[in-house]
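> the following comprises the amino acid sequence and a computationally predicted model.
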Amino acid sequence: MTFDIISEERKSESVNAILEMSKDEKMREYIRQRNKAERDYESGLINARRQGRAEGKAEGRAEGITEERKRIIARLKSGGMTDEEISSLLGS
């Protein structure tokens, strides 16, 4: 009888140990997945910022080119050039 009781106690301890390890594994997996989700989210934000900056730079360059073209046309007109001459010169 004593052998059976000890054996059952050890079985119970073993089962509890396995259950605890299983919980720990589940928790580790949960933490791993959560960390991955956080990294993915941060990576998405970084990429969105980069894309926004690139789009902003491109838009700024386009606006700058347009403004510079307007200044050039104004200077050429003030220098006495006709619209046809300016158009021919600028290729527009």
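Arrived safely.

> going forward, measure contacts and count neighbours with C-alpha atoms only.
Will do.

> just the strands in this protein please.
Assigned by DSSP state E, the chain shows no strands.

> and the helices in it, which stretches?
2-78, 83-90 (DSSP state H).

> got another, please set it beside the one above:
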Amino acid sequence: MFVVTVSIEVNAGQVDAFLPLMLQNARASLSSEPGCRQFDVYTNPERPEAVFLFEVYDSAAAFDAHLSSDHFKQFDRVTAEMIASKQVETFTEVQG
């Protein structure tokens, strides 16, 4: 499995516009990408502009397919000006 975490800081005053688009992107990923197994969206109740994503894919290639999907490209284009900062980290499963 391939896990992606994303920490997003949404610009002040943009959270109400950003979150529905984020949830739409998550739903589209789960329904149209065979390699996307989980896509959770979280916010900090004390700081709603802090958004955290937890995504699980079959592989790095499945995540690359997500980044190349039309729905992600549209989401990325529409929300670019709403985001103050974004940190993406990827993790691979430890085999024992």
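Alright, I've got the coordinates. This structure is a prediction, so every number in the text was calculated from the model and none was measured.

> TM-score of the superposed pair?
TM-score of the superposed chains, computed with TM-score structural alignment, normalised by the length of structure 1, equals 0.23; 27 aligned residues with a Cα RMSD of 3.5 Å.

> redo the helices of structure 1 as TSV? Include mean neighbour count.
Output for those, formatted as TSV (neighbours: other Cα atoms under 10 Å):
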stretch	mean neighbour count
helix 2-78	12
helix 83-90	12
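
> where's the residue most central in space within structure 2, which helix or strand?
Compute the mean C-alpha point of structure 2, and by Cα atoms, centre = their mean the closest residue is residue 53, 5.1 Å away. Assigned by DSSP states H and E, residue 53 of structure 2 falls within strand 47-57.

> give the buried residues for the longest helix seen in structure 2.
When structure 2 is parsed with DSSP H, its longest helix is helix 15-32. By 16 or more other Cα atoms under 10 Å, the buried positions in helix 15-32 of structure 2 come out as 15, 18-19, 22, 25-26, 28-30.

> now the angle from it to strand 47-57?
10 degrees (axes from the mean of the first three to the mean of the last three Cα atoms, to 10 degrees).

> quick one: contacts of helix 15-32 of structure 2?
Contact partners of helix 15-32 of structure 2, identified using Cα atoms under 8 Å, 6 or more residues apart in numbering, comprise 10, 36-41, 48-49, 66, 71-72, 75, 79, 82.

> equivalent analysis for stretch 48-58 of structure 2, please.
Outside stretch 48-58 of structure 2, the residues that touch it by Cα under 8 Å, 6+ apart are 1-12, 15, 35-44, 63.

> buried subset of these?
Here, 16+ other Cα under 10 Å leaves 2-10, 15, 35-37, 39, 63 buried among the contacts of stretch 48-58 of structure 2.

> which of the contacts of stretch 48-58 of structure 2 fall in strands?
2-10, 36-44.

> show me what the helix or strand harbouring residue 87 of structure 2 is packed against.
Using DSSP H and E, residue 87 of structure 2 sits in strand 83-92. With contacts taken as 3 or more Cα pairs under 8 Å, 6 or more residues apart in numbering; DSSP states H and E, strand 83-92 of structure 2 sits against strand 2-10.
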